[in-house]
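Undergrad: sequence? don't have it. structure:
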């Protein structure tokens, strides 16, 4: 109670913060007359002038008032739109790295231009992140007129761009794109082999549109790049056939260590057979080009010699199933990694299944936390304010509306079952539509949309149903949902990014109705007619009560309910919102009041009778808070586990970057070789032990296996003063001399390239294997809780140990590759191309793959009459030729085919001939 009194007297903390920002808005307004008096050329000259002030030592905050006033004037001259004072408030909040909660219809798209322009003056790049490709293109082309007028360039990141086009888009002052595209590009960049191949610039500033959708709803699942998926059955079978012709004398078996290696004679024998079968490139097995063949040869040897049928595995229904070595039980669904499972499948002659292994992954939380400054805007963020601060350290500020809200939010109507509820909903929709009031109906699933549609069809009520897969068409339907008597059914995903204007949307009607009409007096007259009709219709709709938002049930998140409600009452328009509930609703059935309440309601409510009570609404809000808390815990757990991997990811990506940037890495390779020798000697000749305790034979075998050397260890051990340090130094000297002999005939620049390539490729192979191991660990770590251990702590400990072992493996593999590889006096092989990835980001609500490589929107032109394009960035439909035979390489394999068949390109015109 006392809190309410204090709030009434002093205002909320949000109100007090807004009052402070009003002073900055006053400074912006003070520049308006001065900026308005400038000519177009003088206004354009503001950009270099403001950049010069930054170069002279002033800060972005110092130039903010003049920069914002400049953008406001440029918007008036290009778009005919002037930023309201409340939009200036939103711009300041975004510039400060906070979240601006602004009601639907308050012009968030225009607000973003203020901080975008200001921060782009630093020439470090600004990213504007949207929820789909359609909005990225629309917003960039629309707001891009302001940036172009002020002398800045912009780019758009959408699917089907070439690497050069992506690089140009990221190199622009301002870059628009979707969260998936930005995230996947970051992962792809860190799999490339030179800086020149990368497309991202260093992270600077990002504004996330619909920030709650991207940073909350989609943050449950990480972005994953996996692959390649190409079937290598021929290679597995060919190598297996070679291994089956080897005899016992061709390899050395150590059952204790469970290792098997080819002898010198065995290597030569395998070499000849591989060459005869066409699997070997060049004359030598250990030539640089044959790294992959050697790897699969070793795995095939393990499969045929070490892995025993009915002991280590069994074959059931044409599948190789691992047997647990401790329990003897079948481990269905589990597979050996690193190609071993495929090698066993080849050995047994069953179908060889390709393995989609994770190559790179990142959560949205950890991706967006890499931006030094991150901000966002949405109509609904306040209910998730604690999560935004905990995870992203962003505060939420509620921006007041430009005009007072006139919408009436009625108390929920509560029915005993779904049948009664839908009958009441149908009646309310019919009554509103008959009096000319447009109705937007919100449902929580496509299934419920179709159920309601069947009710309306029986009552002969015309209506449109939205789905979230066709963003461009959806925008047209939403834009006209405010026309007289219109009835529109939308799931919670639908309609984002487009306002519902009462009476209809002038621009969309012009685009739809006059698309084929050429410029001229006739078109101008038609535009004037449409404009007049929309204005007249708007007055009729306002008289009928404005937009009626009717929800068929409460969503599990209050924020989604508020999004739906916010569709009505934009810019001071009248409106109405009402929610219809029943005991059959999922939220109430799972999280709602207990069965006693349910029994009382069912026994006391008559057919068609409703309860309208604030008490019921309070109980439902409590249920929603329970679900929100549960979902937050899920997302927080995802972050906790990814934070462990993220620390390791940063180290690996930083190391890759250092290697790519270095002129030469000979000192790094030398250190790796020294560490490897140190490890080998320490394993077999521990410090503080006597020579007679050393395992000399095992040391000889390891030195031969890793370094390809045969040092005179027996002679050295006869010396009195010999110790592990002396052994290390002598073996190190031999290894250094061996490599010096190899490199002396190769030009220094070529040798530097070889060293870099070997290190990067081995690092990538080991990192890929490490990710697979972490995935497996993550799947089983929760079992540790049975031992009264905290799974996350166990995961951290195990992951750290695995990471240390991975670093050891990298050092050893690089040393081994350079020791055994044979190089010729020829240019070094070109850096390998990136494989054909599978990019996945499964939407947590729909189960749809919302990946960046799969364009969820139509590929057709946006038929809306948008402001003219100012960017040089091509759109897909502009890039394609009229000849389908020329589409290869221009269209992503997973995109819908441009011919309009509805099938994926790879199954239509992109299918192999």
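TA: Arrived safely, thanks for sending. Computed from a predicted model, the values in this text were never measured in an experiment.
Undergrad: please count neighbours and contacts with C-alpha atoms only from this point.
TA: Fine.
Undergrad: would you mind finding the longest strand in this protein?
TA: Using DSSP state E, we find that the single longest strand of the chain is strand 574-582.
Undergrad: helix/strand/coil for residue 593?
TA: At residue 593 the chain is in coil, as set by DSSP: H, G, I helix; E, B strand; the rest coil.
Undergrad: for it, give its distance to residue 620.
TA: Remark: distance between residue 593 and residue 620 (CA to CA, to the nearest Å) = 8 Å.
Undergrad: below is structure B, check it against A:
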């Protein structure tokens, strides 16, 4: 009864979304009412609107107050620069973006143009606007294309893509509007917080971001964090040896869980692996799961995943000696990304490719926590409704469905279901041939490169001409997509999410001009050729419309309904006719793993002939149920990732704020003094407990710690024997001696240089221990789920343990800064000419020439990249200076430099791989 009443109310009054959209109509009417006035302005008058708006904001007006006139100004600028006028529904989309909400707009409704409205309005304040895209091509394209509108109105536009210098990045971020990929934004944030001076940072404070393909970025990509890593020791021999062992396993040796992408050894498999590892000399003891074999077990597990779960041409491809990850949602190559925890190395060993060193995490962040730092965030996509609850739960973003400019004419056919993949592919080829014969273009959607190439082979065998669009042809994907609507065209695409290019019936005029007339100079000849192409496209468009428009044919259902809707949405843009149909079989991964097998098999065996299709509502319901299961599981994965990252995020904020405070401070002497005093307090409290008698003090340990951590040789044994001594007196004496030592050390160095030395030591210690802390948290997270067996909640246990580890990290930072400054010996002298800009040892002296004083930049301390352990070794080498160490004679170095220490020549290689290499 309630459902009936609710349905009746919805028909009478519209849904809440409909009512919200209608509430924006008065604003749209106001914008339209300004159009005659704005259109009458000259170019200079239109450009002057920006300064006028800035004046209004300075006078106390809000962005909402100037919105109607600002949107009308952008609409007119787009007409004059792009020849495009914003539709009313696009104005509604712009309002939604400005309000910090998600605008769901169908494919072909002009989302890219919509972004100019909110971007311009929010950029007027001068605080910066980020327009986020899913790939470099779109960032470059949109910054140049939509940038014409912003430049016309006097705003600066920048673009951030990979492999550009920091100077270019900084300039791009200083622009009024910055186009960038989500990855570059996140990595720049992490890189900025690894810099050693504020001037070296490229980003400025966050203000407002418009995220294109918001579902792809904030949902799909949010399953994995951004990580900046550094290489560790070479273990290629271990990966290769373990790979050889795993390749000998048979099906009875392991159990695979395809849902979780995990694999475990059976009892017999464990015994078999133990024997093979023992024969290979990789096993310590007889038991694989002994503590000392933890690392080997980890590598075996990763090698099994690489060999038995991860598939070539589906999860990755091999190109030019490299294993390149394939994005599971977009089908794109993710060149430069690597799987963590040794998985990428295991895949390289599997494929016989050069094994790159395993990496250690230096900094990481999830997209959820990155984008939640923006005070205001808006997004747009063609498909967001199925994840609306997640957008609100995680990001507090409402999703608003924007009506289409023209009614949708596309026909969505019922799914066709076949017994097996062979029958399905035969039916697909038949449908493609029929459509091609009548001139109807076909866009075929597949879920993997493997499936797209399999279908391509079918079509080639049948003599059907076609184009293939997948990660192997990333460079020309936009041009292939743009012409997918031509007469009789057949395009096979691996997942159409985020392609960013419209499929226009009859072809895309701009792309044809670019492809066919790029060699022609501007002039009458080129104008005539452009006119000819335009006429051809219009004539072809009419024929394609008569043939039924674009036929979207999907070879199977994706795990997410949203991705299916994205593929469907490629057809029927701007009122065009179209058709969509999905072809399914029992062999499809989605139904095989998640489907209701008993029901499906009963349907398949109910007298269905070979090659015959079945259409049944039960099947559609089963498929939808399977998709909901996967969506729920993926949401749980993302939610759990966020829960754990939230713990790290609180700590990350503290660390990054501390780093920035250090960089911004004119001096950090007070901080260093506090750290030294805290360290001394801890030492005295540990070895001379409050209330204990002097004879109960651990004076030997106290003296050893004072020498090791403070470079002090104090007569604590004599103090303990003196009358009237207590803990407070000991503390005062040590504090005074430590302060005197550091004052003496600082007195011999230029004050500005000393400040920079303290800053660099402090930043170095923070970075080193934060890196180690991240590694510890990763290891903790990998095992914390076992606490559930003790009836404890893993996330609560993780929070508690992480807090304790963070407290310990802060203590270690204090101690290391104190110890390194106390032991450091500073020698300011010109470097030997043989070594250019390096110094003897390369880690204990600066390269400041005290005679010039012309360098306005802060002095760069050469040892700032060393860990505390490396610093200790450096001190040992430094102590030997003048006693046989000759910086100009490498043959003298081996007495003072360990084989794993950085070579004194400054090459960055270990000594054993450089001047200390053994020649045979």
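TA: In hand now; what should we look at? Predicted, not measured: the structure shown is a model, and the values here were computed from it.
Undergrad: before we move on, back to that, residue 593 and residue 620 of the first structure: which is more packed in?
TA: Set residue 593 of the first structure next to residue 620 and count neighbours by other CA atoms under 10 Å: residue 620 wins out with 22 against 16.
Undergrad: distance from whichever strand or helix holds the more buried one to the middle of the chain?
TA: For residue 620 of the first structure, the host element (DSSP states H and E) is helix 614-661. Mean-position distance between helix 614-661 of the first structure and its chain equals 13 Å (CA atoms, centre = their mean, to the nearest Å).
Undergrad: which part of the second structure matches the helix or strand following that helix?
TA: Heading C-terminal from helix 614-661 of the first structure, the first helix or strand you meet, by DSSP H and E, is helix 666-684. Across the second structure, the stretch matching helix 666-684 of the first structure (TM-score structural alignment) is residues 669-687.
Undergrad: what residues of the matching stretch count as buried?
TA: By 16 or more other CA atoms under 10 Å, the buried positions in stretch 669-687 of the second structure come out as 672-673, 675-681, 683-684, 687.
Undergrad: give the other helices and strands that the longest strand of the first structure contacts.
TA: Other helices and strands packing on strand 574-582 of the first structure, by 3 or more CA pairs under 8 Å, 6 or more residues apart in numbering; DSSP states H and E, are strand 406-409, strand 413-415, helix 418-434, strand 547-551.
Undergrad: most tightly surrounded among these?
TA: strand 547-551 (a mean of 27; mean count of other CA atoms under 10 Å).
Undergrad: what about that one, how far off from the second structure?
TA: Strand 547-551 of the first structure, aligned to the second structure and superposed, deviates on average by 0.8 Å (mean CA distance after the TM-score superposition for the first structure).
Undergrad: about what we covered before: average offset of the longest strand of the first structure relative to the second structure?
TA: Aligned to the second structure and superposed, strand 574-582 of the first structure gives a mean residue distance of 1.0 Å (mean CA distance after the TM-score superposition for the first structure).
Undergrad: now do that strand against helix 614-661, angle only.
TA: Between the axis of strand 574-582 of the first structure and that of helix 614-661 there is an angle of 100 degrees, by axes from the mean of the first three to the mean of the last three CA atoms, to 10 degrees.
Undergrad: contacting residues around the counterpart of residue 126 of the first structure in the second structure?
TA: When the second structure is aligned by TM-score structural alignment, residue 126 of the first structure is paired with residue 129. By CA atoms under 8 Å, 6 or more residues apart in numbering, residue 129 of the second structure lies in contact with 119, 122-123, 176-178, 207-210.
Undergrad: before we move on, what about residue 111 of the second structure?
TA: 90, 105, 380-381.
Undergrad: can we see that at 10 Å?
TA: 90, 93-94, 103-105, 212-213, 379-382, 500 (CA atoms under 10 Å, 6 or more residues apart in numbering).
Undergrad: make JSON lines out of the helices and strands packed on strand 574-582 of the first structure and add distance to residue 74 of the first structure.
TA: JSON lines is the format used below for these (distance: least, CA to CA, whole Å):
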{"stretch": "strand 406-409", "distance to residue 74 of the first structure": "31"}
{"stretch": "strand 413-415", "distance to residue 74 of the first structure": "48"}
{"stretch": "helix 418-434", "distance to residue 74 of the first structure": "41"}
{"stretch": "strand 547-551", "distance to residue 74 of the first structure": "33"}
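Undergrad: residue 232 of the first structure is nearest to which of these?
TA: Between residue 232 of the first structure and those, the tightest spacing by CA to CA is seen for strand 547-551, at 52.4 Å.
Undergrad: that closest one aligns to what range in the second structure?
TA: The aligned range for strand 547-551 of the first structure is 550-554, by TM-score structural alignment.
Undergrad: again with stretch 779-792 of the first structure
TA: Aligned by TM-score structural alignment, stretch 779-792 of the first structure corresponds to residues 782-795 of the second structure.
Undergrad: buried ones in that stretch, by neighbour count?
TA: 784-785, 794-795.
Undergrad: can you pull the contacts of the residue positioned nearest the centre of the second structure?
TA: Centroid-nearest residue in the second structure, with CA atoms, centre = their mean: residue 226, separated by 3.8 Å. Shown in contact with residue 226 of the second structure (CA under 10 Å, 6+ apart): 183-184, 186-187, 190, 337, 363-367, 370.
Undergrad: mind doing that once more with 7 Å?
TA: Shown here is residue 226 of the second structure, whose contacts under the criterion CA atoms under 7 Å, 6 or more residues apart in numbering are 186, 364-366.
Undergrad: now residue 97 of the second structure
TA: Here residue 97 of the second structure is in contact with 103, 118, 378-379 (criterion: CA under 7 Å, 6+ apart).
Undergrad: whatever residue of the first structure lines up with residue 572 of the second structure: how many residues sit nearby?
TA: Under the alignment (TM-score structural alignment), residue 572 of the second structure maps onto residue 569 of the first structure. Taking other CA under 10 Å as the neighbour definition, residue 569 of the first structure ends up with a count of 28.
Undergrad: does residue 569 of the first structure really touch residue 406, like I thought?
TA: Yes - if you go by CA atoms under 7 Å, residue 569 of the first structure and residue 406 touch, sitting 6.0 Å apart.
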